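Asker: Sharing a model prediction with you, sequence too.
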Amino acid sequence: MLREFREFAMKGNVVDLAVGVIIGAAFGAIVTSLVGDVIMPIIGAATGGLDFSNYFTPLSSKVTAANLADAKKQGAVLAWGNFLTLTINFIIIAFVLFLVIRAMNKLKRKDEAEPAAPPKPSAEVELLTEIRDLLKKS
């Protein structure tokens, strides 16, 4: 059973998938930082200092807090600002993945367009070609 598991774990697809998940998690953290630390502050500055992450609509009359964390402690809230931030995050990730896949497709098409050099014939094939050419001359 251990041997079978080892064979399964060492298959190329499993290792490739694991690498993809790890890189995806790291890429997700970078994009989250890009959205939260760069893009949203710029949008906030352009809109007069608005911070979308703290925008919410109380669903209970008990909620009187000014920020989202305290409002969630007081009762049910609709955290639409956080949803907006995550939606922007998703759009950025989807756009970056589109650009990466587009670049990879261009490289693939470029590789397919360039014809590969024919392999050098073996010594036997070269000798047989010479014999054939000599027989044609005589």
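Answerer: Noted; the coordinates are in hand.

Asker: make it CA atoms for all contacts and neighbour counts henceforth
Answerer: OK.

Asker: So which residues of this protein form helices?
Answerer: 2-9, 12-33, 40-46, 68-74, 80-113, 123-137 (DSSP state H).

Asker: Could I get the ones you listed in TSV, plus columns for distance to residue 59?
Answerer: Shown next, in TSV, are these (distance: least, Cα to Cα, whole Å):
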stretch	distance to residue 59
helix 2-9	49
helix 12-33	28
helix 40-46	25
helix 68-74	10
helix 80-113	12
helix 123-137	83
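
Asker: Between the ones you listed, which one is closest to residue 52.
Answerer: Nearest to residue 52, of all these, is helix 80-113, at 4.5 Å by Cα to Cα.

Asker: quick one: the closest one to chain centroid distance?
Answerer: Put simply, helix 80-113 sits 7 Å off its chain's centre (Cα atoms, centre = their mean, to the nearest Å).

Asker: Which elements pack onto it?
Answerer: Here helix 80-113 touches helix 12-33, going by 3 or more Cα pairs under 8 Å, 6 or more residues apart in numbering; DSSP states H and E.

Asker: this is the other structure I want to compare:
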Amino acid sequence: MAMLEDFKRFAMKGSMIDLAVGVIIGAAFSKIVDSLVADIIMPPISLLIGGLDFSNYYIPLNHQAYALPLAEAKKAGAVFAYGNFLTVLLNFVILAFIIFQMVRLVSRVRARAAAQPEPAGPAEEILLLREIRDSLRK
């Protein structure tokens, strides 16, 4: 029972909930970045280097025919699928850069909030009026 209570306290901490929300949003955002890379960035790059589908670039390691699509080449034997790896690597770099920018922005906002002086409290006139009020009550 104690372990269950400890787990409940751990799971209900604010930071744990924030982490769960971050993971869910990150997964959804990852799909956006995947689409950006696969549908917007990689087609012009593959067009410049002479191919139509960058993720199908590979080096056959088992003497397969090089003209096969990647899926068929994998069925025929081992392949070095560098095009697919480069696509995934580009996804990671873009995602990491965007997350870095978001963390940087949050850090700046927190630094500005910490740099702003907190209100010093009530003005002198208010304090004086409170003293007068309190002395009149006595």
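Answerer: The structure has been received and is ready for your questions. Everything numeric here is computed off the predicted structure, so don't read it as measured data.

Asker: still on that earlier bit, out of the helices of structure 1, flag the one nearest residue 56 of structure 1.
Answerer: Among the helices of structure 1, helix 80-113 comes nearest to residue 56 of structure 1, with 5.5 Å by Cα to Cα.

Asker: What is the neighbour count of residue 45 of structure 2?
Answerer: A total of 14 residues lie near residue 45 of structure 2 under the criterion other Cα atoms under 10 Å.

Asker: That one maps to what in structure 1?
Answerer: Counting by TM-score structural alignment, residue 45 of structure 2 lines up with residue 43 in structure 1.

Asker: do residue 79 of structure 2 as well
Answerer: Residue pairing (TM-score structural alignment): residue 79 of structure 2 is matched to residue 77 of structure 1.

Asker: what residues are up against that match?
Answerer: 56-60, 63, 71 (Cα atoms under 8 Å, 6 or more residues apart in numbering).

Asker: if you set the cut-off to 10 Å instead, what comes out?
Answerer: 55-60, 63, 68, 71 (Cα atoms under 10 Å, 6 or more residues apart in numbering).

Asker: residues in contact with the nearest residue to it once chain neighbours are set aside?
Answerer: For residue 77 of structure 1, ignoring the flanking residues on the chain, the nearest one in space by Cα to Cα, 6 or more residues apart in numbering is residue 58 at 4.4 Å. Counting by Cα under 10 Å, 6+ apart, residue 58 of structure 1 makes contact with 64-65, 68, 71-72, 74-79.

Asker: Equivalent analysis for residue 102 of structure 2, please.
Answerer: Contacts for residue 102 of structure 2 were tallied using Cα under 10 Å, 6+ apart; they are 96, 108.

Asker: What does it correspond to in structure 1?
Answerer: In structure 1, residue 102 of structure 2 lands on residue 100 (TM-score structural alignment).

Asker: Could you measure from that match over to residue 94 of structure 1?
Answerer: 10 Å (Cα to Cα, to the nearest Å).

Asker: do residue 82 of structure 1 as well
Answerer: As defined by Cα to Cα, residue 82 of structure 1 lies at a distance of 18 Å from residue 94 of structure 1.

Asker: And residue 35 of structure 1, by the same measure?
Answerer: As judged by Cα to Cα, residue 35 of structure 1 and residue 94 of structure 1 stand 13 Å apart.
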